[in-house]
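Novice: sequence? don't have it. structure:
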């Protein structure tokens, strides 16, 4: 059984998909009431599941008339997407943000599930067993190289 975060994420993605991948506006309190959870749970889902690495831009306005706007970023083409991702991952990137980038490539059908697993295995902290201050920079260089290779695939 999926946890509440997974259910909320799936619900929001379904709304975005039925809206032709355009921007949606939601009220945190209404969504919390719908799923019978605290508003901070909605914040958690939005902050962790709808990141720029995953292809989303989130805007919010607090207060009585407040809202959260989630926008699915649609690149003009795959080369543009790769160029944006390359600039996004530099000069350093955390393990989770790098995994999010790889998951985005998988969602956009630019890589296979097998290729995604290989890419993730190359950028984990277990493999990049260097000082913490260097790890995110090294991960960035490796991921940038992989993304550059994808630009010139075939």
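Specialist: Structure's in. What do you need? Predicted, not measured: the structure shown is a model, and the values here were computed from it.

Novice: can we go C-alpha only for contacts and neighbour counts from here?
Specialist: OK.

Novice: Quick check: the residue nearest the centre of the chain vs residue 113, distance?
Specialist: Centre of the chain computed as the mean C-alpha position; nearest residue by C-alpha atoms, centre = their mean is residue 54, 2.0 Å away. Computed as C-alpha to C-alpha, to the nearest Å, the residue 54 to residue 113 distance reads 16 Å.

Novice: Residue 73 now?
Specialist: Using C-alpha to C-alpha, residue 73 is found at 22 Å from residue 113.

Novice: A further structure is provided below for comparison with the first:
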């Protein structure tokens, strides 16, 4: 088993034991699991995303912690949460990763994700000036996600 799988499984177990909210200290968890702290960050950013039904908050400093909360939202509410997180700009790589996470979290089906990805692609936005593409991509993404809520 890969270390990232071990980290994710440990965090999932913590969430299950704590009723959906777990607080961890990154350095302590890394030491306990025998990995580097950046591996914890990688797992949190790739497997505990809003698209997959999680909120991750961190507080820095000596008593710092990372709080992971499992969301209990309907698909429509989850999509609205994702739309709110997109912001005013969205690059192509982030859009593809977000859509993959949404498929993995059963928020979108594969066909819908592929259609949205096609609309957000560099090829589809080729006529848009480069300095505006990420802004236009964010707007299109939000509009398409809104259309999938119903």
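Specialist: Received the coordinates, thanks. Computed from a predicted structure; not experimentally measured.

Novice: ok so, going back, right, and the residue nearest to the centre of the first structure touches residue 101 too?
Specialist: Yes. Using C-alpha atoms under 8 Å as the test, residue 54 of the first structure is close enough to residue 101 to be in contact (6.0 Å).

Novice: So residue 80 of the second structure sits against residue 146, correct?
Specialist: Yes. Look at residue 80 of the second structure against residue 146 with C-alpha under 8 Å: they come within range, at 7.4 Å.

Novice: Quick check: which element contains the closest residue to residue 50 of the second structure other than its chain neighbours?
Specialist: Using C-alpha to C-alpha, 6 or more residues apart in numbering and skipping residues adjacent in sequence, the residue nearest residue 50 of the second structure is residue 82, 6.5 Å away. Per DSSP states H and E, residue 82 of the second structure falls inside helix 75-86.

Novice: In that helix, which residues are buried?
Specialist: Buried residues in helix 75-86 of the second structure, defined by neighbour count with 16 or more other C-alpha atoms under 10 Å: 75, 78, 79, 82, 83, 86.

Novice: Now do the strands in the first structure.
Specialist: Counting by DSSP state E, the first structure has strands at residues 24-26, 56-61, 67-72.

Novice: Tell me roughly how far the helix ranked longest in the second structure lies from the first structure on average.
Specialist: Criterion DSSP state H: the longest helix present in the second structure is helix 130-148. By mean C-alpha distance after the TM-score superposition for the first structure, the fitted helix 130-148 of the second structure averages 1.6 Å away from its aligned residues in the first structure.
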